[in-house]
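In: sharing a model prediction with you, sequence too.
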Amino acid sequence: MNTLIELLKCDQIYWLDNLTRGKITTGELKKRVDEQGLRGITSNPSIFNKAISNGQDYDGHITGLVKEGKNSLQIYDALTIKDVQDACDILNTVYDQSDGTDGFVSLEVPPYLARDTEGTMKIARRLFSAVGKQNCLIKIPGTKEGIPAIEQMLYEGININITLLFSVDRYVEVAQAYIRAIARRVAEGKPVNQVISVASVFISRIDVLTDQLIDQYIIPSRESKNASQTCLLSGRAGIATARLCYQRFKEIFNGESWKKLEEKGAHVQRPLWASTSNKDPLYNDLRYVVSLIGKETVNTLPDETIAAFANHGCIKKDSIEQEQGQANELFGELKKMDIDISFITQQLENEGIQKFTESYNKLIGNLADKRMKMLGDEASPQKISCGKLDTEVKEACALMDEKQTARLLFALDPHLWKKEPEQIKSISKRMEWLTLPDNFTKNTDAIIAFVQMIKAEGFKHVVVLGMGGSSLCSEVTRQTYALTNGYLQLWVLDNTDPAAILHIQSKIDLEKTLFIVASKSGNTEETLSFFHYFYQQLNNKNPAKPGNNFVAITDHDSPFVKVAEEFKFRKVFINPPNLGGRYSVLSDFGLVPMALIGIDINAILSSAKQMQSSCNGVPAASNPGISLGVVLGICQKNRRDKVTFILSHSITSFGYWVEQLLAESTGKERKGLIPIHGETLADPKFYGNDRVFIHLYLKDDNNDSDEKKIKAVEDAGHPVVRIKLANKMALGAEYYRWEIAVAIAGMVMGINPFNQPNVEESKKNTSQLLEGWSKEGNFKIPEPLLKIETISVYGGKETKQLATNHYKSAADLLNGFTEMAKPNDYIALLPYFMKTEPRTKVLQAWRHWMRDNLKIATTLLSGPRYLHSTGQLHKGGPDTGLYIILISEEEKELAIPEEKFGFATLHEAQTLGDFRSLDDKGRRVIRINLGKNIDEGLSKLFQAVKDGKHHLTQKLVM
């Protein structure tokens, strides 16, 4: 006797709970249908994940989908929908023969939607439509939030398999939801004969948890006379629940209200027994099959249970009708033991959602890993080594998945960072950067057409006038990519030093230069001053149409829109408003200058899109952006806050952009990630335990020397992240990766990574100083701590004590200042003059000398540029910095049209304003005036510092 076939004679059908492609392609599924009485099949992420991980059935399909540019979620969709469609075709004969009541294949909505009614309905509609087979069932969990979705989907004619039912009460609720949906359709004259639903009650899991609680009760009462009676309660709760559900099923679907619907062609919603493999080896392996045979029911079985039933199973017709009274009594006995079945079933529902979500995340993670391997270098692979922090990073990644971070991030949910209404409102206005790879792909044709027009008119140069996020991406572009023949040469002006302005002016033909005035807010003082200066220069040469040489990039409501109109700019690029400047590289701010020098901006965006696909919805451990952000955040929490960038030679300028992104985004609330860019790698003995190293390299560069040094610091226990780029176009992906990483690091750190609360402080101080200068004709500068020859040294409140040590030279005083550094501090060199190659060489040598002698990190930044980037970190971040502001005596003034002051005055005001801001914050800061000859003063000072090395060990300033 074929027990599987005999089961059908009892009016119970069985389904297989294991849908895989191998079962379809080998003919196994068809054979089971034709010869073994199989009447349905379900899919789930856990089974699917095993099939993908342990075999090659899906590799060819996955490869094709990767080549099509599909992300992991799209790949999962395509694979499962294909399997369900093929299985539906195999079971279609059963469906037809049963008049549409059997022969179904189930496909579930992602389990993370179990508490999301609207999200569930959206996905259910999409999946049912995508499969396009009437014998498809969409699986929706029977949670409180799922029930409204279930009713609405059934009303819309979508067949539903209701999952994760553990209680009789919840079963009744979903049965009533089914009836309401059918009644609504009947009331509106809609057909109901093709609307099918099953209600899946999960059996064995009820026993597992209930037995655990019973065991806790038995152990302390081993010697009591009730112990043996209590033992008899074990292993009964699951079957009892099914039997009580079945009784309610018969009551509900035999009532008068249902009979009226049945007359219209409605089919009963059959109970389905799920989770019917035996979990306890002490029990009979077929207990959840033999005991649950009943009319108009479904039993979903795994392969091993089907094989066991075929081998030694027995048919007990209507066995589910037995022991009904005992089922009710069981829960009464459990109640006497303070075992609350309501608590158990709610706990099982919560655990079920969690386990399903974990399986789903594991599946998506494995698909993401497969996708990355297939993409190879095209995906810019990332390798993370965390040393002692590895366990903490893994736990944080698991927490990210538990909070559904990847999904919520791409849903632009501001609650990931803060809970306060004002903060949420602010963050909501800064999230559009996540959509830029898609949105700006639509704009590239217009940008390219604009560039062609500019080329046709004979323009030779383009100068970006901007500060911070509006210009740093262009600085990367200028230094990284070669000029394409026929396109414009790019310059970036973000320095108010008259020498820097005149230097650029000497390099360009004014009348053949396009000036991009880049300012998100439209009121950046430096940018406005640059504009007025060059507009006047052009007006002196071509008073007819000077505005024809200007375009603006700004927000739609910024004051610069009116300025552009007033001065008759050639064009205004209106940038998306809901993104901050430092997150704007993949918008007009970055793309327009790129296109003007001949960069393929579609390739840049395609690279970014590839990274977007690698991050969207992908679990944290397999997510390049989120995992990097977790590493950075965990490192910061462990005081490894010096993010040290080792960039291969052809992409070193990327550091300027990522430096701002990190510092301005995370430097607040006395926390921060401190970017260390431009330090050459040293022996591990020169590093403290405050570092994390980032090796970002182009595969075609010679990276052998850096890799050996990186390996040494890794072996010394420092966290290391390696990112390999296939080519320079892959920087598009890096912009996107690092934006996500910094946003996630901010989440781990507990700060808002999208604001910059302290940036305005230096601006305010600068404005006040300029107002004072306008009235007095000079700045009121206090007496220096020390003045020797041409060099003067000024100190703040935290450094005035240096004057009491009676230093004989500026070098001695400077060495005394740097001796104030403690472990985990850093020293920032802040030159406020145009950096030239000789000056940079001296400054780099100086910072490396301090690193090697003091064993602390150093930064080298350019003023006033850094006021719009790392300046936020200096004031809002941790009090671990020592700031050395370097200035010179301005010899020549350069007038700013429509202002009382010139650039030299503005430049000096910015140095004084920044000094005042740092001093007001209690930071350790000194300001050194090198005199009129910058090169001579800088060289002499550094040489003297080195010569005075013995002071470092003889004198300690506290």
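Out: Arrived safely.
In: contacts, neighbours, all on C-alpha from now
Out: Noted.
In: contacting residues for residue 72?
Out: Applying Cα atoms under 8 Å, 6 or more residues apart in numbering to residue 72 gives the contacts 364, 367-368, 371, 613-614, 617-618.
In: save these as TSV, and put in secondary structure and neighbour count too.
Out: Compiled in TSV, those are given as follows (DSSP: H, G, I helix; E, B strand; the rest coil; neighbours: other Cα atoms under 10 Å):
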residue	secondary structure	neighbour count
364	helix	23
367	helix	23
368	helix	26
371	helix	24
613	helix	19
614	helix	25
617	coil	25
618	coil	30
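In: list the buried ones in the helix or strand where residue 347 lies?
Out: Using DSSP states H and E, residue 347 maps to helix 341-375. Of all the residues in helix 341-375, those buried under the rule 16 or more other Cα atoms under 10 Å are 341, 344-345, 348-349, 352-354, 356-372, 374-375.
In: now for the contacts of residue 72: which two are most distant?
Out: 371 and 617 (13.8 Å; Cα to Cα).
In: next, the buried residues of the helix or strand where residue 536 lies.
Out: Using DSSP H and E, residue 536 maps to helix 525-541. Within helix 525-541, the residues scored as buried using 16+ other Cα under 10 Å are 526-535, 537-538.
In: please compare the first structure with the one that follows:
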Amino acid sequence: MIQLLQTGILNESLIQIEWGEYTESVAAIHRYLEETNTEMTGWLNSPIENNVEMVKSIQRIANEIKMLADVLVVIGVGGSFLGAKAIQDALTPYFGDCANGIEVVYVGQNMSGAYIRQLLGSLEHKEIYVNVISKSGTTMEPALAFRVFRKYMEKRYGDEAHNRIIVTTDAEKGLLKKIAENSGYRQFVIPANIGGRYSVLTPVGLLPIAVAGVDIEKLLEGAKKAATLLKNENLEQNEAYRYAVIRHALYKKGYQVELLASFEPSLTKLHEWWRQLFGESEGKEKRGLFPATVSYSTDLHAIGQFIQDGNPIIFETLLHFKEILDDYQVPYDDRNDDQLNYLSNRSFNEINAISKQGTAMAHADGGVPIIQLELECLDAYHLGYLLYFFMKACAMSAYLLQVNPFDQPGVEGYKNKMLQLLQEENVYK
């Protein structure tokens, strides 16, 4: 499903892996992941288990929202919004809404007063539903946004507001769970054994994705295929583990930054989801690669010079889809005063693919190791596969570093400091 080309046409001397050194450790980590009932690994088998009733319930509520609303407002931060936004952006039109969906907007991922005010203004003449997503309900950004939108919905819709607010939260505990129960909001469950950055294939991601018009059954079908194929502990036959090993080998050689790159701007949020996944999973105990992202060809005109000739701390992972479902031909022009007729009747996607090939060759010539991940088509099925591929690779990568892939103590540090400062300010008022 994913063709991993760590050398391909590129300079083979840049990535040399002693695969035999990793065989036993990869197999041991695989068995630990698959056979041990570790605390936060519910995502491993959820695509295979395929909760049909959950999917039907999501589709039913999504259809209701699409019938009765113009906009779904999703409140969440981090893993509670990045996965859904990534799939929505990748699979819906750049301009306008998907034919099978409605507008989906996001709030609670920042604390900008300007963002909140302008979003509220944009909703004035539109019918809306709200989906608030938080396992605890105490994360500051979404909690503040929900306070605003809860009041807004009650003022605008009165007693009907509780039917237009959907809560995605823990099954049993937490502040948001208590609010939902007391207010009579309909609820979807965030599984207790799945952390936020691994939750895109749960109701956390699936409800907004379905409302946006994406086929969530196809998305889950692709993830199921990946979950099945990537159960193999054999390093030669598991592309997710091979990707993890290449990353680890380059880290041991002194590379500090992995640059995820693609040539399709609709994948920008997918890059951000990947960045959070690997950044929060690996960045502990003064270890881990720094995950950075670029969107080509735009960023070739921004940091291409540094990549080519700058400090050699970077390796690139190029993400490529062989088929993009929409395209445009370069027109012929009799004047040819721009001297571009030699490209007439070639498609933009064809030229973009050649740009990708040339970029990879140039960066390899400049001494940058290149990993290439190639999928057949940019569609729901293959994105479902890719999401699971990255999650499985990430878990392996973190364990190769001997860190826990499923906690984020550094994030808790910032939250605690912020709350302390806010409480001190309140005392002095």
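Out: Structure received. Keep in mind that this is a model prediction, so the values were computed, not measured.
In: quick check: TM-score for this pair?
Out: Their TM-score after superposition, calculated using TM-score structural alignment, normalised by the length of structure 2, is reported as 0.83; 382 aligned residues with a Cα RMSD of 2.1 Å.
In: any idea how far the following helix or strand past the helix holding residue 347 of structure 1 is from the chain center?
Out: The helix or strand immediately downstream of helix 341-375 of structure 1 is strand 382-385, counting by DSSP H and E. In terms of Cα atoms, centre = their mean, to the nearest Å, the centre of strand 382-385 of structure 1 is found 17 Å from the chain centre.
In: so where is the helix holding residue 347 of structure 1 in structure 2?
Out: Using TM-score structural alignment, helix 341-375 of structure 1 corresponds to no residues of structure 2.
In: structure 2: matching residues for stretch 589-606 of structure 1?
Out: With TM-score structural alignment applied, stretch 589-606 of structure 1 matches the range 204-221 in structure 2.
In: so what does residue 631 of structure 1 match up with in structure 2?
Out: Per TM-score structural alignment, residue 631 of structure 1 is aligned with residue 246.
In: meant to ask about residue 616 of structure 1
Out: Match for residue 616 of structure 1 (TM-score structural alignment): residue 231.
In: its match - that's part of a helix, no?
Out: No. When classified by DSSP: H, G, I helix; E, B strand; the rest coil, residue 231 of structure 2 is found to be coil rather than part of a helix.
In: okay, now it: neighbour count?
Out: Neighbour count for residue 231 of structure 2, taken as other Cα atoms under 10 Å: 16.
In: can you pull the contacts of it?
Out: 34, 238.
In: which residue is nearest the middle of structure 2?
Out: residue 273 (2.8 Å; Cα atoms, centre = their mean).
In: surely it is in contact with residue 80?
Out: No. Residue 273 of structure 2 is not in contact with residue 80 according to Cα atoms under 8 Å; the separation is 10.4 Å.
In: list residues touching both of these two?
Out: With Cα under 8 Å, 6+ apart as the test, residue 273 of structure 2 and residue 80 both reach residue 197.
In: that older thread, which strands and helices sit next to the helix holding residue 347 of structure 1?
Out: helix 45-54, helix 59-67, helix 72-97, strand 160-165, helix 204-218, helix 324-336 (3 or more Cα pairs under 8 Å, 6 or more residues apart in numbering; DSSP states H and E).
In: would you format these as a markdown table with distance to residue 9 of structure 1 included?
Out: Listed next are those as a markdown table, based on distance: least, Cα to Cα, whole Å:
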| stretch | distance to residue 9 of structure 1 |
| --- | --- |
| helix 45-54 | 30 |
| helix 59-67 | 40 |
| helix 72-97 | 15 |
| strand 160-165 | 23 |
| helix 204-218 | 25 |
| helix 324-336 | 23 |
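In: just the strands in structure 2 please.
Out: Remark: strands assigned in structure 2 by DSSP state E are 3-5, 71-75, 103-107, 128-133, 165-169, 186-189, 257-262, 290-295, 314-323, 370-377.
In: count the neighbours of the residue mapped onto residue 282 of structure 2 from structure 1 for me.
Out: Counting by TM-score structural alignment, residue 282 of structure 2 corresponds to residue 666 in structure 1. When neighbours are counted by other Cα under 10 Å, residue 666 of structure 1 registers 33.
In: show me what contacts residue 666 of structure 1?
Out: Contacts of residue 666 of structure 1 by Cα under 8 Å, 6+ apart are 672-673, 742, 745-746, 751-753, 873, 877.
In: quick one, helices of the stretch 101-250 of structure 2?
Out: For the stretch 101-250 of structure 2, the helices defined by DSSP state H, counting those that start in this stretch cover 113-122, 140-157, 175-183, 203-211, 216-229, 239-252.
In: and the second one, what does it pack against?
Out: In other words, helix 140-157 of structure 2. Taking 3+ Cα pairs under 8 Å, 6+ apart as contact, the helices and strands that helix 140-157 of structure 2 lies on are strand 71-75, strand 128-133.
In: okay if I get the ones you listed as a markdown table plus distance to residue 412 of structure 2 and mean neighbour count?
Out: Output for these, formatted as a markdown table (distance: least, Cα to Cα, whole Å; neighbours: other Cα atoms under 10 Å):
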| stretch | distance to residue 412 of structure 2 | mean neighbour count |
| --- | --- | --- |
| strand 71-75 | 20 | 24 |
| strand 128-133 | 18 | 26 |
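In: out of the ones you listed, which is closest to residue 35 of structure 2?
Out: Here strand 128-133 is closest among those (Cα to Cα), at 30.2 Å.
In: residues in structure 1 aligned with the closest one?
Out: Residue span in structure 1 matched to strand 128-133 of structure 2, by TM-score structural alignment: 513-518.
In: average distance between the matching stretch and structure 2?
Out: In the superposition against structure 2, stretch 513-518 of structure 1 averages 0.9 Å from its aligned positions (mean Cα distance after the TM-score superposition for structure 1).
In: count the neighbours of residue 188 of structure 2 for me.
Out: The burial count for residue 188 of structure 2: 21, using other Cα under 10 Å.
In: so what does it match up with in structure 1?
Out: Using TM-score structural alignment, residue 188 of structure 2 pairs with residue 573 in structure 1.
In: tell me how far its match lies from residue 581 of structure 1.
Out: Residue 573 of structure 1 is 14 Å from residue 581 of structure 1, where distance means Cα to Cα, to the nearest Å.
In: and for residue 474 of structure 1?
Out: According to Cα to Cα, residue 474 of structure 1 stands 13 Å off from residue 581 of structure 1.
In: what's the answer for residue 371 of structure 1, then?
Out: For residue 371 of structure 1, the distance to residue 581 of structure 1 - Cα to Cα - is 32 Å.
In: residue 170 of structure 1 now?
Out: 51 Å.
In: run through the strands of the stretch 151-300 of structure 1 in chain order.
Out: For the stretch 151-300 of structure 1, the strands defined by DSSP state E, counting those that start in this stretch occupy 160-165, 197-202, 270-274, 297-301.
In: to residue 852 of structure 1, which of these lies closest?
Out: Residue 852 of structure 1 lies closest, by Cα to Cα, to one member of the strands of the stretch 151-300 of structure 1: strand 160-165, at 61.7 Å.
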